[in-house]
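*Asks:* Only the shape, not the letters, is given here:
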């Protein structure tokens, strides 16, 4: 049985936004390279696709399942269970690669650790809440299609 912890949930969200903010405000938001601009656009496109598929009324920054949570397994969720987290990592990777300092790489790695911890915690609660979630886990990737 998974014990929900508001301190853990809010701590993970705080860590996520602290890393995001530090990366965003430590360099330009628009990369100078067309390749990195394409990477940024891909991350933003994945985020928009996930939002349109999920619908805003199902969105929460907290890893805790909302009341009357429903399994979404269409759109990008057909392949990966956490496209919003993937999009954050893609967008911030474009920013870090644009100005690749040791500090920004450390922040990106910290963001990766926070998001993997957050999605693992979230999945434990979703398995306990949604009857078909375990089967969904078996047919989809966590974060990166065909890798993990």
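*Replies:* That came through fine. All of these numbers come straight from a predicted model, not from anything done at the bench.
*Asks:* From here on, just use CA atoms for contacts and neighbour counts.
*Replies:* Fine.
*Asks:* Please identify the helix or strand for the residue nearest the centre of the chain.
*Replies:* Residue closest to the average C-alpha location in the chain (CA atoms, centre = their mean): residue 85, at 0.9 Å. If you go by DSSP states H and E, residue 85 is part of helix 83-98.
*Asks:* dropping in the other structure now:
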């Protein structure tokens, strides 16, 4: 089975599981925000996977080897687990918010959230195109060089920046304001991941220390 098709099928299975969780939490299938969210996420991930399979198959393989079990360092296993649980909890809580009508999110705001999700997915793909070593795990590979062009000129971790953009859009796309508060533990986990990752990169990736002196911001320009 070709890499792109295998990645696409894996994404579809994940989205089906996510859809079941969202609709069970919402207590109804009459939840247009969730349908739009799933459609945009499915379209974005499948198109990205197929594109990368043609243009950067090795990079796509690196992205597929992710999750807590793929991490080689115990601290990252805990961080990734916390981030995943936090993200799933945020989505489920957003659907519960919709169920009990705690938030009143206008359609226009939900669509802004959809745009943020699409933008985040597109930015993630661009990062992989610009840095084929942008793996899903914290590691340094043989022959790896510091990426300094493209989005890496503005922040040291554009992949994580793209993830933040997408995650901000998720609760809004699902029609929840309260879900935004659950972003806090997710972002904290991301901060710990970045700090630990930079320690490793500084020690093992030639030129990374000099790169951090040129690019000051890790995640958000002029903020951090």
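*Replies:* That came in fine, so what should we check first? Predicted, not measured: the structure shown is a model, and the values here were computed from it.
*Asks:* longest helix in structure 2, by residue count?
*Replies:* Using DSSP state H to define each element, structure 2 has its longest helix at helix 74-100.
*Asks:* Quick one: list the elements packing against it.
*Replies:* helix 3-26, helix 158-173, helix 183-204 (3 or more CA pairs under 8 Å, 6 or more residues apart in numbering; DSSP states H and E).
*Asks:* Could you identify which of those helices is most buried?
*Replies:* helix 158-173 (a mean of 23; mean count of other CA atoms under 10 Å).
*Asks:* and the angle for that helix with helix 183-204?
*Replies:* 170 degrees (axes from the mean of the first three to the mean of the last three CA atoms, to 10 degrees).
*Asks:* Who are the packing partners of the helix holding residue 85 of structure 1?
*Replies:* Using 3+ CA pairs under 8 Å, 6+ apart, the elements in contact with helix 83-98 of structure 1 are helix 6-24, helix 34-54, helix 102-129.
*Asks:* Residue 100 of structure 1 pairs with which position in structure 2?
*Replies:* Correspondence of residue 100 of structure 1 to structure 2, assessed by TM-score structural alignment: residue 177.
*Asks:* If you tally nearby residues, what's the number for that match?
*Replies:* If you count neighbours by other CA atoms under 10 Å, residue 177 of structure 2 ends up with 19.
*Asks:* Can you tell me the closest non-neighbouring residue to the counterpart of residue 139 of structure 2 in structure 1?
*Replies:* Counting by TM-score structural alignment, residue 139 of structure 2 corresponds to residue 64 in structure 1. Once flanking residues are discounted, residue 64 of structure 1 sits nearest to residue 122: 6.2 Å by CA to CA, 6 or more residues apart in numbering.
*Asks:* What residue in structure 2 is paired with that neighbour?
*Replies:* Aligning on TM-score structural alignment places residue 122 of structure 1 opposite residue 197 in structure 2.
*Asks:* Does its match touch residue 138 like I think?
*Replies:* Yes - under the criterion of CA atoms under 8 Å, residue 197 of structure 2 makes contact with residue 138 at 6.1 Å.
*Asks:* so what's residue 57 of structure 2 up against?
*Replies:* Residues near residue 57 of structure 2 by CA atoms under 8 Å, 6 or more residues apart in numbering: residue 3.
*Asks:* brain fart, residue 116 of structure 2
*Replies:* Applying CA under 8 Å, 6+ apart, we find residue 116 of structure 2 in contact with 165, 166, 168, 169.
*Asks:* okay if I get these as JSON lines plus distance to residue 76 of structure 2?
*Replies:* Converted to JSON lines, the contacts of residue 116 of structure 2 look like this (distance: CA to CA, whole Å):
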{"residue": "165", "distance to residue 76 of structure 2": "22"}
{"residue": "166", "distance to residue 76 of structure 2": "21"}
{"residue": "168", "distance to residue 76 of structure 2": "23"}
{"residue": "169", "distance to residue 76 of structure 2": "25"}
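*Asks:* In CSV: the helices and strands packed on helix 74-100 of structure 2, plus distance to residue 125 of structure 2.
*Replies:* Below are those laid out as CSV (distance: least, CA to CA, whole Å):
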stretch, distance to residue 125 of structure 2
helix 3-26, 14
helix 158-173, 9
helix 183-204, 19
